[in-house]
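**Q** no sequence for this one, just the structure:
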């Protein structure tokens, strides 16, 4: 079930620090990013395209390998206080490398795949963060699996395969720029909340192999649309949402029908997380609230009886309330940052 944002609990500092651009620049910049994703930065589903390589391997790379490496990467950037978008940038390097002729063979060797993924994060940090991570630290983080020289050699190999194209668009980059199409009358706090929820969804998408073949513009737009649809209409009216969609379709080539499919995929991921991690807690919370409501209703009923001496008995409150009240999931609270922080006891892919 979709979640509704709570503005007061949303960190807005990062949105406030984002660079401001002139309105007339936005269509040109988004158009350039779309041309990038359709050109040199285009990706394919390499697990399908090169399935013969995977079939011949004893332990080929699979979708779970991506999940584990994403978990590890997020743990590293969180510990080092880097931006979480850097993980998405690094994973985009990984995907494009695995699509290349040089990178295909890594699909048959999990140990090499892990080396590639770690090196891609290292490259992303070196280029997009103010501080550089030493290869010696990377070797330590690998728990002795790889040497500094192996990381250095792999870095050179990856950059050559990517033809040194390391400034491609990301889903979060699209989300950030597309939000600039919102009417200027939309409050900055609302913009910040939408951005934060969209960012949360793009982080989830990074770990899902399904999104490898999806254009970043579609993922970014879908994340924004889900975030906007989760907003209370008192904060963002349906009129503003319609105007936003009209403006985006007017100035970009983004297909809203395709966006809807991606929205559904993102919603299912969030719903799966809710079911796995919070279902029991929510059920317990609902039961507790039902008990409190029953006690309160009974107290008021006794108080009313003592005053009016009504001959009519009170209804079965618990049963009726559970039927009439909307489910807990439909009250849509903002996902916490911890929801997107993956927990992993090991940084390695099973080899």
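**A** Now that the structure is in, tell me what you want to look at. Keep in mind that what you see is a predicted model, and the values were worked out from it rather than measured.

**Q** every contact and neighbour count from this point should use C-alpha atoms.
**A** Fine.

**Q** three-state assignment of residue 224?
**A** helix (DSSP: H, G, I helix; E, B strand; the rest coil).

**Q** tell me how many other residues crowd residue 122.
**A** 22 (other Cα atoms under 10 Å).

**Q** I figured it hits residue 133, correct?
**A** Yes - counting by Cα atoms under 8 Å, residue 122 touches residue 133, with 6.7 Å between them.

**Q** now do the SS call for residue 305.
**A** Secondary structure of residue 305, per three-state DSSP, is helix.

**Q** how many residues are close by it?
**A** When neighbours are defined as other Cα under 10 Å, residue 305 has 15 of them.

**Q** residue 298 versus that one, what's the distance?
**A** Residue 305 sits 10 Å away from residue 298, going by Cα to Cα, to the nearest Å.

**Q** go on, residue 276?
**A** The gap separating residue 276 from residue 298 is 35 Å, by Cα to Cα.

**Q** neighbour count: those two, which is higher?
**A** residue 298 (14 against 10).

**Q** now do the host helix or strand of that one: distance to the chain's middle.
**A** Per DSSP states H and E: residue 298 is located in helix 279-308. Remark: helix 279-308 is offset 38 Å from the chain centroid, using Cα atoms, centre = their mean, to the nearest Å.

**Q** show me what the helix or strand following that helix is packed up against.
**A** Remark: after helix 279-308, the chain's next helix or strand is helix 317-324, criterion DSSP H and E. Under the contact criterion of 3 or more Cα pairs under 8 Å, 6 or more residues apart in numbering; DSSP states H and E, helix 317-324 touches helix 279-308.

**Q** next, the buried residues of the helix it packs on.
**A** 279, 282, 290, 294 (16 or more other Cα atoms under 10 Å).

**Q** likewise for stretch 47-57?
**A** Buried, per 16+ other Cα under 10 Å, within stretch 47-57: 47, 50, 53-54.

**Q** may I have the distance across that stretch, first residue to last?
**A** Length of stretch 47-57, first residue to last, Cα to Cα: 13 Å.

**Q** now do stretch 92-110
**A** For stretch 92-110, the first-to-last residue distance is 18 Å (Cα to Cα).

**Q** okay, pairing it with this:
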């Protein structure tokens, strides 16, 4: 019989599954040249309509970097730029990689939950899929997204001035406040995205309970996964969460469902720690109850990519080599 704790985790998984299948919680391949060119053309058409399409007072124009304040009558800008945008600015995955690394530095610096980076990266990806940006605006949107994620999801709050101070003087708290409104409107106030780490943290305790774990871990996460089955189980949860963090850094995962990344990370963890087949079969039974499947093509592709980025992150760890890993 399921406990109240595992029932709670099951409810969360079902909610995540529903969310990730909604258009408002999906992401696009916005770095493709076709997508970027379409955003640029849309901005050109908007500019050609004249000042009637300009944002209202006290809103950040996401294309000219301006913060209009009619009360003062003097706009300020992050970086001066012409009204009409230049040709597509070659926004690339390397920008995103660096920004995600910076976000992890921020949450570690302020001792915050690293899961906030996944949430803020969803905010940023959704915004960038809808707006033409250049490098300076990219930085502003990134800073605002981590500030918003902390504001909404963290019990420990960080001041907007503290976030602005990381911008090397180019971005002020006023810019972040203005961009926050644009970000909220662009997200249509959908601020609770499902994440791979969220799936992992809710699937793992159920898995531990069903495998008859003698210890669910001090935090109730099932960190002592079924020692009676043999194998090194103590690090599976943390290993899978680490893989989910690596996935946030890698742009190719933008199009993948968070559940697929989570399932792939758990499967890779089972392989890495040489857990017996019972673990995978029990996981598959749990997934089926939640309309998920560890044998989908997307999960398999995610697992392959996780192996690749893990080897890049940990090149001296022969244990995680391609040859030593199993398959679904």
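**A** Noted; the coordinates are in hand. In this text, all values refer to a predicted model and were calculated from it rather than measured experimentally.

**Q** among the buried residues of stretch 47-57 of structure 1, which one sits closest to residue 205 of structure 1?
**A** Set against residue 205 of structure 1, the nearest of the buried residues of stretch 47-57 of structure 1 by Cα to Cα is residue 47 (16.9 Å).

**Q** which strands and helices lie in contact with the strand or helix carrying residue 44 of structure 2?
**A** Element membership of residue 44 of structure 2 [criterion: DSSP H and E] is helix 33-48. Using 3+ Cα pairs under 8 Å, 6+ apart, no helix or strand is in contact with helix 33-48 of structure 2.

**Q** off-centre distance for the next helix or strand after that helix?
**A** Proceeding N to C from helix 33-48 of structure 2, the next assigned helix or strand is strand 60-61, under DSSP H and E. When C-alpha coordinates are averaged (Cα atoms, centre = their mean), strand 60-61 of structure 2 and its chain have centres 24 Å apart.

**Q** ditto for stretch 32-41 of structure 2
**A** Here stretch 32-41 of structure 2 is found 22 Å from its chain centre; the criterion is Cα atoms, centre = their mean.

**Q** next, the angle helix 317-324 makes with the helix holding residue 298 of structure 1.
**A** Per axes from the mean of the first three to the mean of the last three Cα atoms, to 10 degrees, the angle that helix 279-308 of structure 1 makes with helix 317-324 is 120 degrees.

**Q** starting at the chain centroid, how far to stretch 49-65 of structure 1?
**A** Counting by Cα atoms, centre = their mean, stretch 49-65 of structure 1 is centred 25 Å from the centre of its parent chain.

**Q** got the end-to-end distance for it?
**A** 17 Å.

**Q** quick one: the helices in the stretch 151-300 of structure 1, in order.
**A** Using DSSP state H, counting those that start in this stretch, the helices found in the stretch 151-300 of structure 1 span residues 171-178, 188-206, 216-229, 238-251, 256-277, 279-308.

**Q** I'd like these as CSV, with distance to residue 65 of structure 1 appended.
**A** Written out in CSV, the entries for the helices of the stretch 151-300 of structure 1 read as follows (distance: least, Cα to Cα, whole Å):
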stretch, distance to residue 65 of structure 1
helix 171-178, 21
helix 188-206, 13
helix 216-229, 21
helix 238-251, 36
helix 256-277, 18
helix 279-308, 26
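
**Q** from those helices, which stretch is densest packed?
**A** Ranked by average neighbour count under the criterion mean count of other Cα atoms under 10 Å, those are headed by helix 216-229 at a mean of 26.

**Q** what mean distance separates that one from the matching residues in structure 2?
**A** Superposed on structure 2, helix 216-229 of structure 1 shows a mean distance of 1.0 Å to its aligned residues (mean Cα distance after the TM-score superposition for structure 1).

**Q** okay, that helix sits on what stretch of structure 2?
**A** Mapped onto structure 2 using TM-score structural alignment, helix 216-229 of structure 1 spans residues 258-271.

**Q** centroid residue for structure 2?
**A** residue 118 (2.7 Å; Cα atoms, centre = their mean).

**Q** and that residue, what's its match in structure 1?
**A** Using TM-score structural alignment, the equivalent of residue 118 of structure 2 in structure 1 is residue 88.

**Q** same thing with residue 190 of structure 2?
**A** In structure 1, residue 190 of structure 2 lands on residue 165 (TM-score structural alignment).

**Q** likewise for residue 148 of structure 2?
**A** Using TM-score structural alignment, the equivalent of residue 148 of structure 2 in structure 1 is residue 123.

**Q** that match and residue 55 of structure 1: what is the separation?
**A** Using Cα to Cα, one gets 30 Å for the distance from residue 123 of structure 1 to residue 55 of structure 1.

**Q** tell me, how many residues neighbour residue 276 of structure 2?
**A** When neighbours are counted by other Cα under 10 Å, residue 276 of structure 2 registers 13.

**Q** so what's residue 6 of structure 2 up against?
**A** By Cα atoms under 8 Å, 6 or more residues apart in numbering, the residues touching residue 6 of structure 2 are 205-206, 209.

**Q** what about 6 Å?
**A** Residues near residue 6 of structure 2 by Cα atoms under 6 Å, 6 or more residues apart in numbering: residue 206.

**Q** can you tell me the element it falls in?
**A** Using DSSP H and E, residue 6 of structure 2 falls within helix 4-20.
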